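Undergrad: Sequence first, then the predicted structure, then my questions.
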Amino acid sequence: MNRKELKEFLDIKVEQYNTPDFIPHDPIQIPHLFTDKKDIEIAGFLVATIAWGNRKSIINNSNKLMELMDHSPADFIKNHEESDLDRFDGFVHRTFNSEDCKTFMRSLQHIESKYDGLEHAFAKAYLEQNNLQKAISQFKTIFFEVDHLQRTQKHVSDPMKNSSAKRINMYLRWMVRKDNAGVDFGIWDSIPMSALSLPLDVHTGNVARKLKLLKRKQNDAKSVAELDKVLRKFDPVDPIKYDFALFGLGAFKEL
């Protein structure tokens, strides 16, 4: 396929996979339990943080987190006291343990009180950096302004250290992308869709290479930048919609 044919093919696949049918099979179903903006963005951030490994396990542990927050994540983050964090003792998802979880709760409360929430923290970083991947790196610095164990830092990726930052890029897609199909929320107006980057993982990377969209072998920040250039030519306004096409082609083994 030439580039024009490839774009047409991918546009068809976006239409096929970017539908509400996507939601029940994806961790995005958890923030879709809520209607309040703060609930959605806090639930989404926590779910995206543990969104690696077995899909069923991700969804089960995400539900467990919501239960531990009394199914009111925004209220819990705003009003919890230190003693309330004892309820997370024993929580674990792969290498994300209860101490990591408690740090995330403290940090989210700090971000709410100091920056008026996650959107404003990310927007501040984006405004200063004018590049979303650099902004993610700055956001990580903001996130760990609270006391924390060094080990917890690995749970917030840093593109400036050549991480693909798959989970944060996925989270930003959820929050920023205006989606007529109703999968992504599009509740943040302070960051443009055009600035978003693909949540690159093993599966989307393999599909991108098969389609000759990506030459680089590693799934890292340099590969994200390489894919960004191509996808932004395909759709300068909404380049990240192609995440649905690449994910679907891989998940349903169409290639």
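TA: Now that the structure is in, tell me what you want to look at. Numbering: from 1, shown residues only.

Undergrad: all contacts plus neighbour counts: C-alpha atoms, from now on.
TA: Fine.

Undergrad: Quick check, central residue of the protein?
TA: In the chain, the centroid-proximal residue (C-alpha atoms, centre = their mean) is Tyr171; its distance is 2.1 Å.

Undergrad: element containing that one, please.
TA: Using DSSP states H and E, the element containing Tyr171 is helix 166-176.

Undergrad: what packs against that helix?
TA: On a contact count with 3 or more C-alpha pairs under 8 Å, 6 or more residues apart in numbering; DSSP states H and E, helix 166-176 meets helix 37-49.

Undergrad: Buried ones in the helix it packs on, by neighbour count?
TA: Of all the residues in helix 37-49, those buried under the rule 16 or more other C-alpha atoms under 10 Å are Lys38, Asp39, Ile40, Glu41, Ile42, Ala43, Gly44, Phe45, Leu46, Val47, Ala48, Thr49.

Undergrad: Need the residues that contact the helix holding Tyr171.
TA: 28, 41, 44-45, 48-49, 51, 136, 156-157, 183-189, 191-193, 196-201, 240 (C-alpha atoms under 8 Å, 6 or more residues apart in numbering).

Undergrad: Against that first model, consider the following:
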Amino acid sequence: MNDTLKKLSKTELKEFLDAKVQQYNNPKFIESDPIQIPHIFNKKEDIEISGFLTATIAWGNRKSIINNANKLMNLLDNAPSDFVMNHQETDLEKLQPFVHRTFNGNDCVQFIKSLKHIYKNHNGLESVFAKSSKNESLQTSISKFKTIFFEIEHLPRTQKHVSDPLKNSAAKRINMFLRWMVRNDNTGVDFGIWKNLSSSQLSCPLDVHSGNVARKLGLLNRKQNDAKALLELDTALRQLDPKDPVKYDFALFGLGVFEGF
């Protein structure tokens, strides 16, 4: 089947992938995905902050990502924006035991401080990404976001938890977070609450699953999942749908994770 799919014309490939988007881009997807965490909240800042923190730890086993993201929300009193903006130094102590893979309590405390800095001095997460998003891709914005995120005093070790596309990272987790915030899919999966950015600027959250499927479909040739591969995949997906290229993340991810394609 894989060889047959590789030989599909561009139109046939688009039809195949559009059908897969329809199959997976629906509310049922939320049940097994980390996106369920920001779906707990209604307030814009709660959705953004919970989404950003969840996306930050979104690597490894999906069940453990969801469990740990829930734990983190409990530590933030299930009111993430209130905690970020109004915490005292002593409130941060309870975050110290938190750990997900290499993201530990010290990193967690640093993230809360950096988020407070961004909301207090830079008008929030959306504003930081929107301010530097003058071109068709948000990869430069992600790099600038990292600079702003760490412009306060910080632990050097925590920098590794925010990717930099200008250092050849595919920045999978931040691209996923941006998809959640910017893309309005009319099905209730992605939020579409950031109005100052456009779906056409989004990039596919490139990981092992989406990368392998993209290669099997002939959308990607580069072997590593890095910034160069992301650019190649973005270019191919923008040809299929220039307005909403990242919708194909649902198809690639679904084929890889749910169908073992």
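TA: Perfect, I can see it now. Please read these numbers as outputs of a predicted model, since none were measured by experiment.

Undergrad: Please report the TM-score between the two superposed chains.
TA: TM-score for the superposed chains, counting by TM-score structural alignment, normalised by the length of structure 1: 0.98, backed by 254 aligned residues with a C-alpha RMSD of 1.0 Å.

Undergrad: thinking again about what came up before, okay, and the helix holding Tyr171 of structure 1 goes to which residues in structure 2?
TA: Aligned by TM-score structural alignment, helix 166-176 of structure 1 corresponds to residues 172-182 of structure 2.

Undergrad: The matching stretch vs structure 1, mean deviation?
TA: Stretch 172-182 of structure 2, aligned to structure 1 and superposed, deviates on average by 0.1 Å (mean C-alpha distance after the TM-score superposition for structure 1).

Undergrad: hmm, back to that, from the contacts of helix 166-176 of structure 1, which ones fall inside helices?
TA: Glu41, Gly44, Phe45, Ala48, Thr49, Ile136 (DSSP state H).

Undergrad: Not counting residues beside it along the chain, what's closest to His203 of structure 1?
TA: Gly250 (5.9 Å; C-alpha to C-alpha, 6 or more residues apart in numbering).

Undergrad: Same check on Asp39 of structure 1?
TA: Closest to Asp39 of structure 1 by C-alpha to C-alpha, 6+ apart is Ala74, at 4.9 Å.

Undergrad: After the biggest helix by length in structure 1, heading C-terminal, what element do we hit next?
TA: Counting residues, the longest helix found in structure 1 (DSSP H) is helix 98-115. Going down the chain from helix 98-115 of structure 1, the next helix or strand is helix 118-129, by DSSP H and E.

Undergrad: Quick check: which helices or strands does that following helix pack against?
TA: For helix 118-129 of structure 1, the contact count by 3+ C-alpha pairs under 8 Å, 6+ apart identifies helix 98-115, helix 132-143 as packing neighbours.

Undergrad: just so I know, which of those lies nearest Lys64 of structure 1?
TA: Among those, the nearest to Lys64 of structure 1 by C-alpha to C-alpha is helix 98-115 (12.2 Å).

Undergrad: Structure 2: matching residues for that closest one?
TA: Using TM-score structural alignment, helix 98-115 of structure 1 pairs with 105-122 in structure 2.

Undergrad: Now flag whichever of the buried residues of helix 37-49 of structure 1 is closest to Leu10 of structure 1.
TA: Ala48 (25.0 Å).

Undergrad: Alignment lookup: the residue nearest to His203 of structure 1 to structure 2.
TA: Using TM-score structural alignment, Gly250 of structure 1 lines up with Gly256 in structure 2.

Undergrad: What of Ile187 of structure 1?
TA: Checking TM-score structural alignment: Ile187 of structure 1 goes with Ile193.

Undergrad: Tell me how far the nearest residue to that match once chain neighbours are set aside lies from Val189 of structure 2.
TA: Spatial nearest neighbour of Ile193 of structure 2, chain neighbours left out: Met181 (5.6 Å); criterion: C-alpha to C-alpha, 6+ apart. From Met181 of structure 2 across to Val189 of structure 2, the span is 10 Å (C-alpha to C-alpha, to the nearest Å).

Undergrad: which of those two has more neighbours?
TA: Summary of the neighbour comparison: Met181 of structure 2 and Val189, criterion other C-alpha atoms under 10 Å, with Met181 having more neighbours (24 against 20).

Undergrad: contacting residues for Asn206 of structure 1?
TA: With C-alpha under 8 Å, 6+ apart, Asn206 of structure 1 has these contacts: Gly250.

Undergrad: Which element, helix or strand, includes it?
TA: Short version, using DSSP H and E: Asn206 of structure 1 is in helix 202-210.

Undergrad: and that helix, which stretch of structure 2?
TA: Using TM-score structural alignment, the partner range for helix 202-210 of structure 1 is residues 208-216.

Undergrad: counterpart of Phe29 of structure 2 in structure 1?
TA: By TM-score structural alignment, Phe29 of structure 2 lines up with Phe22.

Undergrad: and that match, how many residues sit next to it?
TA: Using other C-alpha under 10 Å, Phe22 of structure 1 has 17 other residues around it.

Undergrad: wait, isn't it in contact with Val183?
TA: Yes. Contact criterion C-alpha atoms under 8 Å: Phe22 of structure 1 and Val183 qualify, at 7.3 Å.

Undergrad: Determine the residues that are contacts of both of the two.
TA: Common neighbours of Phe22 of structure 1 and Val183 (C-alpha under 8 Å, 6+ apart) do not exist.

Undergrad: What distance do you get for Ala135 of structure 1 to Ala225 of structure 1?
TA: Counting by C-alpha to C-alpha - Ala135 of structure 1 and Ala225 of structure 1 are separated by 14 Å.

Undergrad: Looking at these two, which one has more neighbours?
TA: For Ala135 of structure 1 versus Ala225, neighbours defined as other C-alpha under 10 Å are more numerous around Ala135 (23 against 15).

Undergrad: Pull the contacting residues for the aligned partner of the more buried one in structure 2.
TA: The alignment partner of Ala135 of structure 1 in structure 2, by TM-score structural alignment, is Ser141. Shown in contact with Ser141 of structure 2 (C-alpha under 8 Å, 6+ apart): Val128, Phe129, Ala130, Ser132, Ser133.
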